[in-house]
Each structure stands twice: as structure tokens, then as C-alpha cells.
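In: A structural model of the following input is requested.
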Amino acid sequence: MSPSVFLPYLDTAADDELVRALGRIGPILVPAAIAANAQLLPHTPYIVLADPSHPPHIDQVIQWLDFGATKVVVPLSLAKELIGIISPQKLMILLDISSAGAVSDTVQSGVSGVLLRTSTIDIELVTSLQRFFLGTELFVHATSDHPKLPSIRQLRRSNAVVVIPSSQLTLSSTSSTQLNVGDAFFAPLVSDRPDGLIPTIVAAHNQGGRSLGLVYSSQESIRESIVTGRGVYQSRKRGLWRKGETSGAMQTVVSIHVDCDLDSLEYGVLQEGSGFCHLGTPTCFGPLSGIAALEHTLCSRRESAPPGSYTRRLFDDPTLLRSKILEEADELCQAETKEEISFEAADLFYFALVRCVADGVTILDIERSLDRKARKVTRRPGHAKPEVVSSIMAGVKATKSTPPGLRRASTSALEQKIQMRSFDLTSISPASRANLLRRPVLKSDEMIAKVRPIVDEVRTRGDAALIDFTAKFDKATLSSTVIRPPFSPESMALKPEVKDAIDVAYRNVHKFHAAQADKTLLRVETMPGVVCSRFARPIARVGLYVPGGTAVLPSTALMLGIPAQVAGCKEIVLATPPRADGSISPEVMYVAQLVGASAILKAGGAQAVAAMAYGTDTVPKVDKIFGPGNQWVTAAKMLVQNDTDALVSIDMPAGPSEVLVVADSTANPAFVAADLLSQAEHGPDSQVVLVAINLSDSHLSAIEDQIDEQARALPRVAIVRESVAKSIIVKASSVQEALDFSNDYAPEHLILHLEDAPAAVDLVQNAGSVFVGAFSPESCGDYASGTNHTLPTNGFARQFSGVNTQSFQKHITSQEATQEGLKELGPIVVTLAECEGLQAHANAVSVRLREQ
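Out: All right, here's what the predicted structure looks like:
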């Protein structure tokens, strides 16, 4: 049923104030003669009443709808022509009593409403017609009668809407010839309260209808709101409450709707000031969320974002903002899973909304534009521009062997050289140098909000949630989620060459990590009779996350499992996504057997992290979680480590893969290019930096040529093209200047292509792992040299080490004081404890000293 209480009809030229007031309570019926001037009502829904004596042409009806009319009322004869052309939701028929019986079932199903013209209002007649027009809105226009409040009440409560000419409506008091708009609106409302007040939901019209709070309305407050367009309500204690009168948090009323039972209202408002709630918050139901919260944040940051912040850069740099919108739109088009699509769409919404806020365009403006477009009947074919189509088709043809999701569309982009951007440290400003050190902004808060529901589901529903999420995300149907040893030989069946390679890698990594284990007892006598000690103990239960699914990553299982094994962890839970048939890749199964895994969890993503953090009926709870993963895994790790109920820690924060290569004149261009590309292929957000020490233009060109040539031969060239385009060449004048820049950048991988590379290691202060010399490619460390490939990214090499054996150990201290030792140390402790006002601490020493 229509949210209108009555339908006002502009039968004469009404003053603007009355028209605005009528627009707040629903659509307005306008005659065809003034429909062309409907632009005077840009935000008011209106219905066009065709002149039955001069029926319009079909094109005219379509034009009215294209111009913004929500519906058109046409004679029965024209309706029969329009059915099938015009949507039923946009079409009503005009009838008089004599023609009511001529309406066929076909016509009834092809329209959404009937406007009945009658000389007087006959409730019994209306009731009988409603049975005939079952499911169709019925509007009644009494041409020779002035509607009275009782008839409005009777008609509306019987689900019919009375049409009232604007000449019979007023914003002044009700008289014998005119009804006050507010009185007419209030007439059919019902209340079950002794005071007769109507519960009223106040909703933010510019925030997708978000509820701001619950108030009450009276006939008097409704009347004033309709007339003034301000939020006026009825306080149950203080009478009329004009919102914002004292606080300044004014409201502009956009719409007032009645619910289906006529016993509650919804005010759609534009809220000004600090917010709706008396506590100064936007709503009485908690903070804003989603797009409304984003718009609020961006509007505030448009005015106050600090210089140098990313949001300020977007507002101040139209080229950067345009580039990000195009980039995110492309990534959305390539996303495949539900999670990827929602994530990329969120990014696109963010940058698009920055563009809008920068020019004062609100979400409300966007919604109004959508509504106008939805009302149109005539639409463009919707074809893409020819130049866009041709470039996409050319891109698809050129990359049809590339896996879906990795393809790029532009022919010109495919023809362009794959190359990095160049900067010179000797000529750039300190601010520009600082910009070169920045990583992309990691939206950790957004991702944590996305993974929280997954983590909560696993925490509360345990194994059942794991099975559901595995079916949803990994498309694998499981009956159980955990595999315990001994593992079956068929689950570890490998080609001999693969098994041999894993065995060699295991021995190398085990040898290096065994040497790292802290097995010594540190014992120091700090003063006579006082001995302090420190000793290492393994973390009892550890969880190892190994990315998987369609990928096979035995190297990660080795890098995490071996130090856990060497450290002596009692329980090693290895989590990895299952394949579609529910099995785990035999390579990972074999490594799990080598490192002595006590359980294999067949799950990936945030759900695997949650299961290990909290434990389930079958998944053991762990004390620390290790391992790389996508942004969902990283966010889940960050979430659970901050939950005191989980009591779990993680290895380190994670970000996109990184490499920084330092090269001098002795560097082989092919080697340098290969090292840069080995990280660039990880993903489009990989960070790749070349620091060139006094390289000639020809030497740099040779490196760039090798990058382009080698990249084009890679199956992941689409990814490489994107990551390399964001990567940089930094020109330095000396090894010292190059390593100073590297230390400030703190790369995950640092590769030294230098004449005396070993000597340069002394200058390294911040790096995850260093690869020394031309024959030490980063790939060796990733797989089998012996070092660990789980390393700090995003500049965290300043504070964190890569995963190592001691990552799986904790250190405990002890102290032992003899009686003589306490006699010397005790008075010092008492003095310090009393200085801090901690008398019990002092007493614990004093009571012993008194016994001596």
C-alpha cells in the first residue's frame, strides 16, 4: 500500500511553500498541462494525470517518465496500448464509475493503481471496488465534494487513498472549505497509547535510511514539521520538542511516511550539527558504519586531513585519484571469488567517494541520480564505447592463455615497455625521498572488520563452522577437518625427483636452524650471593599456516615446521586449505611427516587461524601462530592476537612481498633483472626497488631491457607488468648512500650485486634477509639454502627478525639469593620499594632480614 495518507492534486497554481509542504508527505498529482514544469519539484515525487479529453501520445507518456514522473495516470483506452510497453509500476488508469466494470484482468495486471473519479465519496462503493481491484492501489477523487477528516480516515483505514485538490488544502487552520495539511495527514493515524502519541522513527535520508533514534509525534508536532520542514516532535515530559533549537543540531525534514498499520511514522531527515543523540553521537543506536561512516570520515578529512596523509594526497592530486579509480575498477573486473569481489568493490567505493566528496557530491545526490535513472523508460543501448571494446578484445586475444583474473585489456598497455620509474637521490628533496620509502596503505582496520564474523563463527560453532566455510571458500566437502599421524603412504606419494629435492632442502634448513637453537644456560652473579640466570624453553603448542588450495607450497611447510621441530615444540598443528576433493597436496603431507606434525588442519583463511587460536573439538588450541597468507589470513592473525580470550601470539605483521637490489657497475643486467622479477611476480602489490650506484645510462638501459624481455617470457607477465609499473629505480652516488637508503627502507629481501658484496654486509642495519653477491639469488633462500623465507615486510625489518628457531622458543629468567646475598641486596630493595610506596614489597625482604 502507498505510504501516502492522501494524494494532493495541483488543480490550481499553488504557492511554493504549500508545494514544498505537500512534497514532504508523499507524491503530488499534477495535471499534464504543468507536467513540463515538473523540474520545479526536483526532489519531490510526482504523478502525471493525463487529460482524458486530449489523450497523450505514447511518446508523450514516455517523455513524462523520462523527465522524472514516478507514474502516469491515463484513460483506459490508452492504458490498453501502453501495457507491455510501460512497466506496471509506472502506470495507473483513470476511471469513472460507469467504466469500472470494463477493466479486464489483463489491464488490472498491467497497472499498479486506479484513480476513480466520482461525484461524492461512497464508502460502500469504494469497498466493493476494492474487492474487484484486488491487489491494485485505489485512489478516489470526489469531483463535487470537499473531503472531510472523517472520510479521509475511513478511506485510508480501508486501504484507499483520497485525492484532495490543492485548492482545498492550506497551511493555516482547518476551515469549512479548506483542510490543514497536517490535520489531513493525522486524520487516519491510530495510537494504542493513552496520550495518543505516535511512535516515530527518525532516519537519516542522506545515509541510506539509517535509523537515528525513536521519538513521538502529536498532531501539533506533525503539523509544524510539515509546514516548516524542520524536525519537530512531542516530548512526553516537556511538550513540543523542536530538534536543534538549543543544541544547534537542526534537522531538515525530507519525507514523512506512515507505516502499513497507520500506527507509526518514519521521518526522513537531513541531520545537521554533531548528530541526533543528546550524547553528541550521530545516532542513538551506536556509531555509523559502512558507506555512511566513510562519507562522514571523508567529509571531515577534506577539511582537516594533515599534510602528507594519503587522504590529503588524494584530495590534492587529481591524477593520483583518477589513477586509483581506474586501477580499482580494473581489479574489480578481474576479481573472481565472492570475497575478492566484495574487497575490490569496497576499494572502488572508497576512491569513488573521495572523488565525490572532493567536489561536494553526497551519497544523497548519488541516490537521487539513481532514482531518476530508474524512472526513465527510454534508455541508451548500454554498449561500451567502441575504443574500449576494441582494446579489451585485443587484450583478451593477446592473453587468452593467461589464467583468468590475470588478464589485462589494453592493447597500448601490452605494447608498452615493462619498466620502472627512476629517481636520483642526489637531486630530490627530503620530502620526495621520504615518499620513496612509503609502502601502500594497508587497510588493516577494514580487513579486520571483514574477518571478524568468520572468526566469531568458528569460535562459537567450532568444527561445524569450519566445515561450512571450507565448503563455501574451498569448494571441498569434508566430514572431518583434522588428520592425525601416522599419515598414509598414498597421501605422500611423490615423484622421486620432487622427494629428493624436498629431502635436500630439509637437511639444509634443518642444519642451519639447529645451529640457532638456544641450549645454553646464561648464569651471572650480579653481586656476591646473588645469581641471575636465563634459559630457553620451547613454546609448547604452535600453529603453522601454509597457504594452499590450488597452489603447492611445501617450502613454507619446511620453513615453519623445521624450526618448530628443532625447538622441541610438543604440538605442531599445520593448517592448509584442502584441494577440491578434500585431500592435502602430497608435497605438504610429506613435509608434515618430516617435521613431525601432530595434526594437519584441512582449512585455510581466517577460519583456520580462528580454529588454531581458540581450538575446537578436533583442532588443538595453539599458543603462537606462524606463517604467511593473504590479507584475510593476516587480518585474522592480527585480530586473535589482540583477543585476551585467545591468549595467542603471532610471528609478525605481514604485507606484500618486497625486494631491494643494490647494484654497481660490476652487476650483470640479466641477473639484476631476474632478481627484481622474482619478487614482482608474487602479486600486483609487490614492492620492487633497484638502487643503482653510479650506473651509466647504457648500463641502466641494459637492465631495463632485460626486465622487459624476461618479463614477457613469464606466464605471470600480467602481474609483473602491474607491479613493475609501480616499482622504482633509485640512483645513488656511493655504496654508503645506497645502503643508507636501504636501511631506511628496511626491505624484506636485500640483494647485493656489488664488486665487494661481503664488505657491504657490515653496513646493513635493517633487512629481513641479505643475499650476498651475484650468485646468491633470492630464490635460494626461498627454498633450500638453509635460511628462512618467512620474513618481515612493510618496513617491519626495523623491529622484527625473520622466523628462526628462537621464534619457537621463549626465555625464562631465574634468580637465587643466599642468606648472605640478601643481607647485602635486601636494604637496597627495601629503600626502592618504600620510595614507590609498595610496603608489602619492602616487608617481604624486611621479614627475612629480621630473622638473620
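
In: contacts and neighbour counts: CA atoms only from here.
Out: OK.

In: what's the neighbour count on E490?
Out: Per other CA atoms under 10 Å, the neighbour tally for E490 reads 8.

In: gap between it and I502?
Out: 17 Å (CA to CA, to the nearest Å).

In: one more: A13?
Out: 87 Å.

In: of the two, which one has the most company?
Out: I502 (21 against 10).

In: end to end, how far does stretch 748-756 reach?
Out: With CA to CA, one end of stretch 748-756 sits 22 Å from the other.

In: list the contacts of it.
Out: 657-667, 672, 760, 767-774, 776-778, 791-795, 797 (CA atoms under 8 Å, 6 or more residues apart in numbering).

In: name the element the most centrally placed residue in the chain belongs to?
Out: Closest residue to the average C-alpha location of the chain: A346 at 4.6 Å, with CA atoms, centre = their mean. Per DSSP states H and E: A346 is located in helix 338-358.

In: for that helix, packing partners?
Out: Secondary-structure packing of helix 338-358 (3 or more CA pairs under 8 Å, 6 or more residues apart in numbering; DSSP states H and E): helix 290-304, helix 310-316, helix 318-334.

In: before we compare anything, build this one as well:
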Amino acid sequence: MSAFLPLLDQNGDALFDALNRLGPIIVHAHQSSFLPTPDHTIYLVDQQAPVTSAQVADWLDAGVEKVIIPLSSAMTVINTVPAERLILLLDVGSVSAVSDKIRNGVSGVVLKTPTVDIDLISSVSSFFSNSSIYVLPDPPVPPSIHTVREISRAGATLIIPSSDLTSQPTSTTQINIADAFLSIVTSDRKDSLFPTVVSNQSGQALGLVYSSVESVRESIVSGKGVYQSRKHGLWRKGETSGATQDIISIRLDCDSDCLEYRVVQHGAGFCHLNRLSCFGPASGLTALENTLKSRLESAPEGSYTKRLFEDPELLRSKIMEEADELCSATSPEEVAFEAADLIYFALTKCVAAGVSIADIERSLDRKAKKTSRRPGNAKPQWSKQAPTGPKISTPAPIPADGPIRLRTSDLATVTTEERVQLLRRPVLKSDEMINKVKPIVDQVRQGGDKALLELTARFDKVRLASTVTFPPFTPEMMQIDEEVRKAIDVAYANIRKFHEAQVDGSALVVETMPGVVCSRFARPIARVGLYVPGGTAILPSTALMLGIPAQVAGCTEIVLATPPRPDGSISPEVMYVAKLVGASAILKAGGAQAVAAMAYGTETVPKVDKIFGPGNQWVTAAKMLVQNDTDALVSIDMPAGPSEVLVIADHTANPAFVAADLLSQAEHGIDSQVVLVAVNPTADHLASIEQEIDQQARALERVDIVRQSISKSIIVKVSGVEEAIAFSNDYAPEHLILHLENARDRVPLIQNAGSVFVGPYTPESCGDYASGTNHTLPTNGYARQFSGVNTLSYQKHITSQEITASGLGGLGPIVATLADCEGLQAHANAVRIRLSAPQ
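Out: Model (predicted):
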């Protein structure tokens, strides 16, 4: 919204800065050379001078907001330049000569008229219904506040030559700039002040103040932040505190009842509490910029950020590294995580060069104004020969010829904030994923089997006739290699033996006081759902880990869900395990739809009481969603996410063993998390581990997956075992492997981990398959509060109490007193009525 639009003429130089603070300025194209920059100007083309589309494009590319072209040049320029960048210059008598093509090819009209005729202006405004209307009196007439208001009410804006404007009080021949600007502003306040939002260069709100005609007038002319205090009168910001402001722009809102001052804030900040904003501390990019500026001035010696400022080659390397990792990211959470890293290092480069976020935004704005576009091809060193065939939008792969290696950090040099970043997993926020899976869950809940079949066809690319397979399972479904069968049988025996030892079979009985006996006893959860992922690997081991404790606990109904293969069948290895553990149904579905089917039940899928099993983020989000829905009445084991391992290795660690352990987890998927905590490593020892990682990874069939997961993983160097374990406890890994001297002695120090693998001959693979412990473990740091799946996970505990008459005699008065204290009369009465009954 603008009250008027200035046209620079012979009086332009003196008023240029003041007018520039109020928005765009019209400049005659042939007289624009005196301007320091064409930004925020509108070029007016002489009616007698023909103009080409190339000239217009050059002006727009240089930063001009818009170009006003005469009707005679319209057909030449229209459709070659975006309509929103063109304004048509039109004599009042030529309105009828405008074609629909011209009318649709511009975003505004400058109407040259010998008189200010409001009815005529309204008529033209209706004809050009989608365009802004500007009125240019010709010959000029002395402007007045009344004229500006009337033209504004007609839906147009008055163009005022700068010779008719002044910074002095309004006279019969000139109008004060502030008077013209405020002529259409309305105030509903008794004191006639205007609410004013003050924001910084990037648009972050600093505070709410009030302005008066006098304060606006001074701000426009002086270029300083001047407001109206409701108690103390004219308030020149920073006059006593030193926190002054330079005005960038003053704008009206769409209703012309509020102002916005965009400023460069100096000193401690805008707020009287000596902070940037009255609305609290800065966040996001503004907060990062402030932190980096502070570090540039006073970063402590040895800090990582100071190293970046003092070592341009290190900073360059980090920018290149993070750019490559961003290009390699695939999932939304990975892209966000890697983009944040890249922005951090890029902004460090900017701050070191004295470039602000506002400078970057101005550069973006200038580039957005360009109408001529380059082809946009990458430079030769960054481009590869494009493949033939249709163009497919895919994430940029990690270079296949580069070394497969982890990123390295040293806890001795990282800041507190950087240590926190090392502990983070790049995953989506739960609420975002839950919003994505909710439509799928609702579709299954409402549509049952039909919806489940449709979703399986959409996501698993398989059209099925039925969703569930019930026992008995035919031999044809379980045809597996004999060696595989023997291995599964041994794993089954070991896992069952360990989980049978966990059964809570005896009741806990305690007499808390004479005649008062309390007990607790376990009962199996009747109906359980086991989710066995499909995806990039067949996982009969997960079927074992979930099915055996359900079987041992005595669950009466075991529903096993797993995605079907392309032919609609279930892998025979999983089917064989399903028979071993006594599965009562096999649900041929994966993802959120399988979770929903087990949570709510369908025509054929039995409803369960608790859902177990790992999965991708869609599965995890669906589990979290249904457990909070009272219509489902279902619980879950834990919010499990991508697989992860943390290895602590000291000087005794075999590099080949360490590398193999890291890679065994990295091959699960590109989002797997792999961390090596190296205790006081020598350069040679660390290099040997990295060499083993690269060599072993290249020999794997799943090398492409490993290459991506390893590139996002980290090596953390620490000075001692205690520091390593402290970092691990903070990280709370799913799998923790101890390649340490006297590793067994360190186990008591472990506070947070899903499962611990002690010593050089205890690979995590054994726990994954057959040692006996369960491999369904908490990830994403949830090992701080969750246990891995175990037999007790499939049992619930019920308490009971039995009180004799004499026991109630001792306990009853205590209960009645507490009930009276809480005001629960009926509770007390239930005791007293028994105490008063004849024995």
C-alpha cells in the first residue's frame, strides 16, 4: 500500500534519500544515470522514444522494479517480459484503444489526465480490474492531502513530481512528504497515534511502538528511528542509550492503519532489556549470525569456530564437504540436517568477509528481478556427462570412486553446541511424520480389508486377493536351504533358552502389616502383533526375536505382519520362523497400513493389544499414532527407528574387527547411524581403521548403501576411556561394542545402551542372530528410558490384596483418615461400615 508515488525531476537529488525510504521512485529512463543503483526504481520511458524488449530486459536485470512503457511500444515488449514488471503509460483518450492482449500483459496503468476526475479514474480502474492504477496529472496540478485521499479511495495512487514535494511544511504549492505519505493513514486511537511495527533488515519483529505525524516526518528526513512515546513525547531511539536505528524503509500495511519501520539496529538491541527484540531472543539464522559475529570478535583460543575464522583452507574444506553431504542426502530429515551444517559453514565464511544475512537477501532479491536467465549448467569440474533418455529427478549420488570414510571430530576442540550436534540423529520430527501417516491409518481404520489391499498395491506394488494367511502353513511356503534351516533351529534354541529364563512365573506375596497381604503376578498379553520389516533385506531373525518371547510368555494370538514379495508371497525363511513360534496369522502388508490393520483390526486381520517390531519412520510414526488413539486401545514396545551402533576402541583394538563391526550396522540402510569413539588414538591406528573400513566396504554387495550411511557417520576422538563412556551414555546407542582392554570391567559404567557387546570376540552380529539376547532394541537415544524387547515385554502384571477382619481393624482407620483428608466421604464410608459391622 502506498499513498503516493514520487516522480523525480529537477528537485530529485535533494529528496532522493528521503523518498527512497518510502518505496519505489519513478525516474525518467533517459535521466537515470545519476542514481547510484537502479534498485527500487521504476523507469518511465518517453512517449516519443521507442523502446525494445531487450532494453527493458536489461533495465530489469540491473535491478529496476518495473518499467512504464508507452502504448506505442506495448506490442513490442508485452509477452517477452513478465506482466508483473510492466506498467502501461496511457493518455486518457487512448483507453478505448487498449486490446485485451495489452491489458493482460501489464500489471499497472499510468493514466495521464489533464484533470483529476474521480469518476473517470474509477471507470478506468474497473476496466483494468487486475492492474494497479496510477494517476499522473498533465499538466501538473498542485497536490493536496485531499487530492491524495480522494484518488486513493477511487482505488488509484497519485504520482507527484518531486518538485511538488518538500521536507518543509505543506504550502499552497508544495506538499510535505510525510503529509502525503500519511494522508491515507487512519487511526482509531483517541491520541491519533499510529501503531508501528519495528523490524530488522531481515524482517524479524523487534517491537511495537507508536508514531505521530511529527515523528514520521523527522524519520523520513533524518533517516533515523524516531517515534512518539505515549508518556514522554517525541522519542528519538538511542538518543541516551546509543542503540540508534538507521531507517531502511517505512511502509503502510494493507488497511492503511499501521506502519512498519524496517531498520538497521545498532547497539545492544531494540528492547530496553538490552536484547535484539522485545519478543525474546533471536532464533534460527539470525541467532546463528549473532553468535558467529560474537565469536569473530572474542572466540576463545583453540575453539573450533576460531579455527574456522583463522584457517581459510579449513573453512573451504568444510564447505566443500558439507555441500557434498547435502547432495548425497535423500530423506527429508537428512536434507534438513546436512543443509543446516552447510549453512553454518557458509555463514561463517560470510561473517568472516563482513557479509550479513541482509546482504545475502538483497543479493537474492536482485537476482529474482532478472528476466534474462542463464542456462544454469554446472561448471565442468562439477558436471558429469548427462545420460541419454528421459530426465529423472534423483538425489545426487556420493562419488563411487572416493574413499569410504567417516567424518572425524575431537572432543577436546569442539564447543558445547558442537558436542550436542554430534549426539543428534538426523531424523524427522515425530509430529511431522505422524501427520504424514495419519491419512493412511485412517484409510485402513475406515476401509478395512479393501483399503489394506489398495494400499498394498500402491506401496508394495503387489495386487493380492487376500490380506492374511492362516495356519497350517504348507511345506511349499517354507522351502529353504538346509543349512539355513539348521542355523535358524540353533538360533531358535539359544534365543528361547535365554528368554525362558526371563519368565516371571511366580507370584510376589508380601504381608505389609498383620492381616494385610499384597501380591503381584504376571499374565501374558493375549493378542500381540509382530512387525517384521521387508525393505532392502529379508529378516527372519527379527521374526525370531519377536516371536519367541511371545511364545514363551504364553500369548494366545500372535499376528506376524511383513511386506509381501513381488509375487505376493512371504519369504520362506520368515514363514518357517512363523511356524516355529506358533504364529496364528500372517498379515501380508508393510508400513503404516500394516500397523493400522493390527491396531484396529479388519474383516480378516485380528485386532491385537500390543504391537512390536522395528521399522522405518513411517512404521514408527504409525505405532506412535495408534498408541495414543483410544479407539485402538493398543500399546507399543518402543519408538524404534533406523539401526545404530557405537564402538568404543582403544589401542588394543584390532582395526579389522572395528571396521567389520561398524560396517555390519552400516549395511542395514542409508539412514543407519555408525559412531566410532576412539580413545587417545594414534594417527597410524586411526588410519588403519579407516583403511579397513574402505577396503572391507568395497567388497560388500551392499556397498552403495554402506557408502551413503558411512558418509553421514562420525569418528569421535577422546582422551580417555571414562570420557568415551560418558559420551556413549549421552548418546545412548542401540548397540554398544567395547573394544577395550579389560572390557568386562567397564560394563558397570554403562548407563544407557540397548545391548552391550563385550570384548574383541563379541561381534554385534551374534546378538543380531543367535547368541540369545534380543535384537529389537531402542534407537534414537531412547535407550535412556526403554529396554529392548524381552519376555516381560509380552507380560503384564496384576496386583491383588487380601485383608482379614483383624487386618482391616489395623489398616481401616488409617485409610478413613486419608479419605477424609481428601474429602472423599464414600471412600471413608466403605471402610467404616465394615469396622462397625458385627464380627
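
In: got a TM-score for the two of them?
Out: The TM-score (TM-score structural alignment, normalised by the length of the second structure) is 0.72; 804 aligned residues with a CA RMSD of 6.4 Å.

In: how about the helices in the stretch 151-300 of the second structure?
Out: For the stretch 151-300 of the second structure, applying DSSP state H, counting those that start in this stretch gives helices covering 177-182, 213-222, 284-298.

In: also the stretch 701-850 of the first structure?
Out: According to DSSP H, counting those that start in this stretch, the helices that the stretch 701-850 of the first structure contains are 717-725, 735-745, 757-760, 778-783, 819-835, 839-849.

In: the shortest one - contacts with which helices or strands?
Out: Other elements packing on helix 757-760 of the first structure under the criterion 3+ CA pairs under 8 Å, 6+ apart are absent; no helix or strand qualifies.

In: which positions within that helix qualify as buried?
Out: Buried residues in helix 757-760 of the first structure, counted by 16 or more other CA atoms under 10 Å: A757.

In: and the contacts of it?
Out: 735, 752, 772-773.

In: ok, the fourth one next?
Out: Contacts to helix 778-783 of the first structure, defined as CA under 8 Å, 6+ apart, come from residues 505, 555, 675, 678, 749, 751, 771, 787-789.

In: before we move on, back to that, and of the helices and strands packed on helix 338-358 of the first structure, who's closest to I600 of the first structure?
Out: helix 318-334 (32.5 Å; CA to CA).

In: tabulate the helices and strands packed on helix 338-358 of the first structure in TSV, adding columns for mean neighbour count and distance to L76 of the first structure.
Out: Below are these laid out as TSV (neighbours: other CA atoms under 10 Å; distance: least, CA to CA, whole Å):
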stretch	mean neighbour count	distance to L76 of the first structure
helix 290-304	15	44
helix 310-316	16	55
helix 318-334	16	47
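
In: span of stretch 13-27 of the first structure from start to end?
Out: Span of stretch 13-27 of the first structure from end to end, CA to CA: 17 Å.

In: report the buried residues of that stretch.
Out: 18-27.

In: then stretch 161-177 of the first structure?
Out: For stretch 161-177 of the first structure, by 16+ other CA under 10 Å, it's 161-171, 174.

In: of the contacts of helix 778-783 of the first structure, closest to A33 of the first structure?
Out: S678 (71.4 Å).

In: map the closest one across to the second structure for me.
Out: For S678 of the first structure, the aligned position in the second structure is S664, judged by TM-score structural alignment.

In: what's its match in contact with, if anything?
Out: 764-765.

In: just L91 of the first structure next, same as before
Out: 71-74, 79, 110-113.
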